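Engineer: Task: produce atomic coordinates for the following.
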Amino acid sequence: MSKIRIALIEDHDLTRVSIRTALLQKNDIEVVGEAANAVDGLKMLKVLQPDIAIVDIGLPDKDGIELTREVKSTNTEELSTKVLILTLRDNKEAVLAAFAAGADSYCMKDIKFDNLLEAVRVTYNGNAWIDPAIARIVLQQAQQNPQKSKSAFVETKTIAPNPDFAENLEEIEPYTLTERELEVLQLIVEGCSNAVIAERLYITVGTVKTHVRNILNKLCADDRTQAAVRALRSGLVG
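Structural biologist: This is a model prediction of the structure:
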């Protein structure tokens, strides 16, 4: 079984060592390189071409978001490094800017180890993993300013096309969500539970579950958060 090759770009030594130690507990993960700043990090990524770069935003010489943009601009169809942002910044501006720069996933540094592993594996498989707290921020921003948020996600696809994600978007197009499914999807984006959706739409929880299952299938999404993000990126909801 091939290992997931990871490079760490983090300026705090203790944090970097902790992340490396945690990741190396798993046999399917290999930490192939480390850097404490953006300049060294970019050089390292060009040489090593890891599967995933775990990047901190607050680097000493250059913003991690700008580094993400540079990484994505140097990716090729044959060699493509995915970027997983791991940071303390949870403000809307940082989150949206990271995705606009081409970040594949976004995690907070207080993430549990099991969730970090999940984020790494989901990202490796070509899907976006977004910290639940961050997902709420993104979706709330989209509700407050849908055009701005939509353009940010569209920019992500333009600057750094993710072949797997682009393929998923193409798979969405032939399907048309029903009016009821769009209503359910809108409430998912707003963070409503199945029970709340059922109450709002005057249907049973079982019916909601059926709609959610159909939505996940049509959007090629693994869970509700991923469905919400893909809906925003593809413009299905505003």
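
Engineer: rest of the way, CA atoms for contacts and neighbours
Structural biologist: OK.

Engineer: Work out the gap between stretch 42-58 and the centre of the chain.
Structural biologist: Mean C-alpha position of stretch 42-58 versus that of the full chain (Cα atoms, centre = their mean, to the nearest Å) differs by 16 Å.

Engineer: what does stretch 6-14 give?
Structural biologist: 19 Å.

Engineer: quick one: the strands in this protein?
Structural biologist: Ranges of strands in the chain, per DSSP state E, are 4-9, 29-35, 52-55, 82-87, 105-108.

Engineer: another one to check against the first:
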Amino acid sequence: MNYVPSEFESGRIALNRLRPVPTLSKASTEFEDIEREQGDDQCLLIIDARTLERECLATTLKANGLSMGAIAVGSIEEWQRKKDTHRPVGAVLLNIAGRRAEDASLSEEIATITAELAPAPVVILGDGDDLNQTLKMLQCGARGFIPTSVGIEVCVEALALAVAGGTFILAGNSFSPSAAETASIDMSQNQQRPKELTRIFTLRQAEVVQALRKGKANKIIAYELNLRESTVKVHIRNIMKKLKATNRTEVAYKLNDMFQSDAR
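Structural biologist: Coordinates of the predicted model:
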């Protein structure tokens, strides 16, 4: 309800001289529409049979820094019916909740989604962090597994890693993989740590170095190594001092050069 000043009440200014003025709420809405039109040309496709969960997840991810729009559907079939009216898919987040990899229908669903939406990476969100389950999902074509126990910011970073070409697997203390299983996740972990690392860095710094070489963000490094993010930043600063680097890009360049020279 708009307030009418006393001049109008007294009749000193005719009401028919008033002109409509756009309200702030309308202007804000128009700005948001323009912003959406000029936004990213790809979207994150969230697949979850539960309506409330998928809609809440889409809203929360976007509110916490997701770099693309989010579209939530109940199944790949629903997406196939709607895909012509939405942006191309840049990544897929399949929420399996408590379903297990032994479920043949789940393995088939992951393989179908991977084939249908390639080259967009498919990342699994599910309960638990059993490594054997994760490996089976990767074998079906998934590009990462995010446990529901992680924070939303880690989830956003994990999706960004998958979009950049990486694979997110939580390296938590609850994992107890065999040597063969570890090798199947990441071949680089099956190689001996370059001699230069153990000569220059502490054991913890060497672990951070390995993560930096894979392009992992501080939040993910902190979660995987069971550290505070502030502690990770301290390790990175010390690594930069030892390498005489001024930024992370220079750190990555010098580390890659170190690894190559060590392999000769």
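
Engineer: where does the TM-score land?
Structural biologist: For this chain pair, the superposition-based TM-score is 0.55 by TM-score structural alignment, normalised by the length of structure 1; 175 aligned residues with a Cα RMSD of 4.1 Å.

Engineer: okay if I get the strands of structure 1 as JSON lines plus mean neighbour count and distance to Ile188 of structure 1?
Structural biologist: Shown next, in JSON lines, are these (neighbours: other Cα atoms under 10 Å; distance: least, Cα to Cα, whole Å):
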{"stretch": "strand 4-9", "mean neighbour count": "24", "distance to Ile188 of structure 1": "32"}
{"stretch": "strand 29-35", "mean neighbour count": "19", "distance to Ile188 of structure 1": "33"}
{"stretch": "strand 52-55", "mean neighbour count": "26", "distance to Ile188 of structure 1": "29"}
{"stretch": "strand 82-87", "mean neighbour count": "26", "distance to Ile188 of structure 1": "24"}
{"stretch": "strand 105-108", "mean neighbour count": "24", "distance to Ile188 of structure 1": "20"}
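
Engineer: I'd like to know which of those is closest to Lys43 of structure 1.
Structural biologist: Ranking those by distance to Lys43 of structure 1, with Cα to Cα as the measure, places strand 29-35 first at 9.4 Å.

Engineer: Need the contact partners of that closest one.
Structural biologist: Contacts to strand 29-35 of structure 1, defined as Cα atoms under 8 Å, 6 or more residues apart in numbering, come from residues 3-11, 20, 23-24, 41, 44, 48, 50.

Engineer: Ok, stretch 16-28 of structure 1 next?
Structural biologist: Identification of contacts with stretch 16-28 of structure 1 by Cα under 8 Å, 6+ apart yields Met1, Ser2, Lys3, Ile4, Leu8, Ile9, Glu10, Ile29, Glu30, Val31, Phe113, Leu117.

Engineer: on that earlier part again, among the contacts of strand 29-35 of structure 1, find me the one that's closest to Lys150 of structure 1.
Structural biologist: Ile9 (28.7 Å).

Engineer: for the nearest residue to Asp63 of structure 1 once chain neighbours are set aside, what are its contacts?
Structural biologist: In this structure, Asp63 of structure 1 finds its nearest non-sequential neighbour in Ile57, 5.6 Å apart by Cα to Cα, 6 or more residues apart in numbering. Contacts here follow Cα under 8 Å, 6+ apart; on that basis Ile57 of structure 1 touches Asp63, Gly64, Ile65, Ile85, Leu86, Thr87, Arg89.

Engineer: Spatially, which two of the contacts of stretch 16-28 of structure 1 are the most separated?
Structural biologist: Met1 and Glu10 (27.9 Å).

Engineer: Please identify which of the two sits among more neighbours.
Structural biologist: Between Met1 of structure 1 and Glu10, counting by other Cα atoms under 10 Å, Glu10 is the more crowded of the two (27 against 5).

Engineer: in structure 1, which spans are helices?
Structural biologist: For structure 1, helices defined by DSSP state H occupy the ranges 13-23, 38-48, 64-74, 92-101, 113-124, 132-144, 146-159, 163-172, 179-189, 194-201, 205-218, 224-234.

Engineer: With mean neighbour count and distance to Thr81 of structure 1 as extra columns, can I get the ones you listed in CSV?
Structural biologist: Below are these laid out as CSV (neighbours: other Cα under 10 Å; distance: least, Cα to Cα, whole Å):
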stretch, mean neighbour count, distance to Thr81 of structure 1
helix 13-23, 14, 18
helix 38-48, 17, 8
helix 64-74, 21, 8
helix 92-101, 21, 14
helix 113-124, 18, 9
helix 132-144, 18, 22
helix 146-159, 18, 14
helix 163-172, 14, 12
helix 179-189, 18, 29
helix 194-201, 16, 36
helix 205-218, 17, 27
helix 224-234, 22, 20
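
Engineer: how about a markdown table for those helices, with distance to Ser80 of structure 1 added?
Structural biologist: Formatted as a markdown table, the helices of structure 1 follow (distance: least, Cα to Cα, whole Å):
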| stretch | distance to Ser80 of structure 1 |
| --- | --- |
| helix 13-23 | 21 |
| helix 38-48 | 10 |
| helix 64-74 | 8 |
| helix 92-101 | 15 |
| helix 113-124 | 11 |
| helix 132-144 | 25 |
| helix 146-159 | 13 |
| helix 163-172 | 10 |
| helix 179-189 | 30 |
| helix 194-201 | 38 |
| helix 205-218 | 27 |
| helix 224-234 | 21 |
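
Engineer: picking that back up, of the contacts of Ile57 of structure 1, which pair is most distant in space?
Structural biologist: Asp63 and Leu86, at 12.9 Å, using Cα to Cα across the contacts of Ile57 of structure 1.

Engineer: So what does Val122 of structure 1 match up with in structure 2?
Structural biologist: Under the alignment (TM-score structural alignment), Val122 of structure 1 pairs with Leu161 in structure 2.

Engineer: Now do the contacts for that match.
Structural biologist: Leu161 of structure 2 touches Thr167, Phe168, Gly215, Lys216, counting by Cα under 8 Å, 6+ apart.

Engineer: which of these tops the neighbour count?
Structural biologist: Thr167 (24 neighbours).

Engineer: residue contacts, that one?
Structural biologist: Applying Cα under 8 Å, 6+ apart, the residues near Thr167 of structure 2 are Arg143, Gly144, Leu161.

Engineer: Can you get me a residue count around the first one?
Structural biologist: The one in question is Arg143 of structure 2. Using other Cα under 10 Å, Arg143 of structure 2 is surrounded by 25 other residues.

Engineer: do you know how far the equivalent of it over in structure 1 is from Phe165 of structure 1?
Structural biologist: Aligned against structure 1 by TM-score structural alignment, Arg143 of structure 2 finds its counterpart in Asp104. According to Cα to Cα, to the nearest Å, Asp104 of structure 1 stands 10 Å off from Phe165 of structure 1.
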